[in-house]
Structures are given as C-alpha cells and as structure tokens.
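Chemist: my questions are about this predicted structure, shown below with the sequence.
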Amino acid sequence: MDATIAGRPRALTPAPLLRFALRLDAAASGVLALLMLLGAPLLADPLGLPEGLLRGAGLVCLPYAAVLAWMTGRPSLPAWAVWSVIGLNAVWTADSLLLLASGWVAPTALGTAFVLAQAAAVGGFALLQWRGLARSRA
C-alpha cells in the first residue's frame, strides 16, 4: 500500500475493523498504563519485575493511549500514522520477548505470564490494525 502521494501523507477512511482495533488498543494501553503507574509498588514483587521498569512502561503507554484515542475520533487518518502504530506494536511485542530472553530481569512465573500476555495482546492489536488498514479506503 503506497503511503504517500507526491510526498504528502495519503489520507485513509478507516474501515470499521481498523477503528475497532485502534479503540481496543487505546483502552487496553490506558488500563495497562494506569495499572503499571499506580500499581508498580504492589506489582513489582509478585511479578519479579523492577518497579522502575513498570513505571517506565506505564509512562510510555499513557501518551500512546491518548494518541490512539484521538486517532479513533478522526474521520480520516494518514496511512503513515496507522503504519507507525502497527510498527510500534510490533516493536513492543518483540521487546517484551527480548526482555524475557535477555536475562535482564528475573520475573516470577506470574511476571513471565504477565509479559507474555501483554505481548500477545499487543501483537494481536498489530495484526488487527494491519488487517483493518488493508480494508480501509484511500
């Protein structure tokens, strides 16, 4: 899919699937952000993840969720913006798996499940967004 016309972003009319995927991603990211920001002191020990890592991830998710929420209300979106969301979700998924494989942290079984579950969800959002993008009209 060509994302530009004469160097300018190509506007898309988001398909219902794309809007749904962006809304779901925004809601989940917002809930996860608040959970990690506010619950980091309580979650760190049971998950075996550093409190700073949880807070940092929450700080990343909060503005991301806000941008996604804003995008869902737009009548049209530039293709590059949607591709950026898909790319960021793919990077988050890969980084989550890398975190577990790297040995940088020593999560508990619950912590490993937490990281894997959110990685699977984010990867699923990327897939839904990609499918929704393919169904959107230029």
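Modeler: Perfect, thanks for sending it.
Chemist: could you use CA atoms for every contact and neighbour count after this?
Modeler: Will do.
Chemist: give me the residue at the spatial middle of the protein.
Modeler: Nearest residue to the geometric centre of the chain (Cα atoms, centre = their mean): N89, 4.5 Å.
Chemist: any idea how far that residue lies from D45?
Modeler: Computed as Cα to Cα, to the nearest Å, the N89 to D45 distance reads 27 Å.
Chemist: before we move on, what about A27?
Modeler: If you measure A27 against D45 using Cα to Cα, the figure is 26 Å.
Chemist: the structure to be compared is supplied as follows:
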Amino acid sequence: MTTSPAAATAAPPRPDSLLRFALRLDAVVSGLNGAAYLAAAPLLDDVLGLSGGLLRGAGVFLLVYGAAVWLVGTRRPIPATAVEAVVAGNSLWVVGSLAVVATGTLTPTTAGAVWLVLQAAVVAGFVALQVAGLRRR
C-alpha cells in the first residue's frame, strides 16, 4: 500500500477549526451587513420600514461587532469566555429581531419583517456553529 506525499504531510484538522470558521464567518457577514446598512440606509428605510438613523446605528454596531468577533477568532487559543460573549450577543440579536417582528415595534414593512426573520435565522445558525465548535475543543 502506498500513500501520496500530500496525504502523508497533511495535518489533521485542528480541534478549534469549526469554531474558528464559525467566528470568521460571523465576523465577515456582520461586517458586510453593517457596511450595507451604512451605505444603503437611505434606500432601505422605506423598503424595510426602519428609520435611516436606526439602520446607520445598526451598521456602525455591526462593523465594530464584526471586527471584535474576527479578533476573537484570531486568538490562539480561542478564549472560551470571549466565544460565550459572542454567543450571548448573537442570541440577544436573534431574540431582539424576532421581538421586533412579533410585537410590531418599529413598524417594519412586510419586507422588513421577512428580512429581520431571515437575519435572525442566519445569526441563530452562527450560534449553533459556535456552540458546536466550543464543544469540539
């Protein structure tokens, strides 16, 4: 039986690879979402039924949050307490987004309500990946 040189030299996946991937994906998506809110707030306010000021504020928050999550994902080792804080922040985002839709607070349009639910689902997916990554360590 022979093995290829690539197979012989390939390192096994790190136990934190899922966690690192989940954090980096969260950071990139959060940052891109934040940049979009900042750039397109005047276009999105009527479509989503959310004020331009709210969208710009969320955009700034998401840019800073994305940078912080990226930083957490670059640490060696990744601090569990920092990941727990990210999971808590993401969970609050999910609950807050769904609460806005359920209560009609901020009066989003139908498109805005759908966007908030879809966004909450994506962030809940980040939570699931991050928790799974924490457990794998």
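Modeler: Good, I have the coordinates. Just so you know, these numbers come straight off a predicted model, no measurement behind them.
Chemist: nearest residue to T93 of the first structure in space, please, no chain neighbours.
Modeler: With Cα to Cα, 6 or more residues apart in numbering as the criterion, T93 of the first structure has its nearest non-adjacent residue at 4.7 Å, and that residue is A119.
Chemist: ok, L32 of the first structure - contacts?
Modeler: Residues near L32 of the first structure by Cα atoms under 8 Å, 6 or more residues apart in numbering: 58, 61.
Chemist: how much does the biggest helix by length in the first structure stray from the second structure?
Modeler: Longest helix in the first structure, counting residues (DSSP state H): helix 16-47. Compared with the second structure after fitting, helix 16-47 of the first structure deviates on average by 0.6 Å (mean Cα distance after the TM-score superposition for the first structure).
Chemist: what span of the second structure is that helix aligned with?
Modeler: Using TM-score structural alignment, helix 16-47 of the first structure corresponds to residues 17-48 of the second structure.
Chemist: list the buried residues of the matching stretch.
Modeler: For stretch 17-48 of the second structure, a neighbour-count test (16 or more other Cα atoms under 10 Å) marks 18-38, 41, 44-45, 48 as buried.
Chemist: next one: stretch 82-93 of the second structure
Modeler: For stretch 82-93 of the second structure, the neighbour count (16+ other Cα under 10 Å) marks 82-83, 86-87, 90-91, 93 as buried.
Chemist: out of these, list just those in helices.
Modeler: Those of these lying in helices (DSSP H): 82-83, 86-87, 90-91, 93.
Chemist: nearest to G52 of the second structure among these?
Modeler: Closest approach between these and G52 of the second structure, by Cα to Cα: W93, at 18.9 Å.
Chemist: how much space separates the closest one from L38 of the second structure?
Modeler: Distance from W93 of the second structure to L38 of the second structure, by Cα to Cα: 18 Å.
Chemist: again with V127 of the second structure
Modeler: For V127 of the second structure, the distance to L38 of the second structure (Cα to Cα) stands at 25 Å.
Chemist: also L44 of the second structure?
Modeler: L44 of the second structure is 10 Å from L38 of the second structure, by Cα to Cα.
Chemist: same question for A121 of the second structure.
Modeler: Going from A121 of the second structure to L38 of the second structure by Cα to Cα gives 22 Å.
Chemist: with A85 of the second structure instead?
Modeler: For A85 of the second structure, the distance to L38 of the second structure equals 25 Å [Cα to Cα].
Chemist: equivalent analysis for D26 of the second structure, please.
Modeler: Distance of D26 of the second structure to L38 of the second structure, computed by Cα to Cα: 18 Å.
Chemist: same deal with V100 of the second structure?
Modeler: 20 Å.
Chemist: which one is G123 of the first structure nearest to, not counting chain neighbours?
Modeler: Sequence neighbours aside, T93 is the residue nearest to G123 of the first structure in space, at 5.8 Å (criterion: Cα to Cα, 6+ apart).
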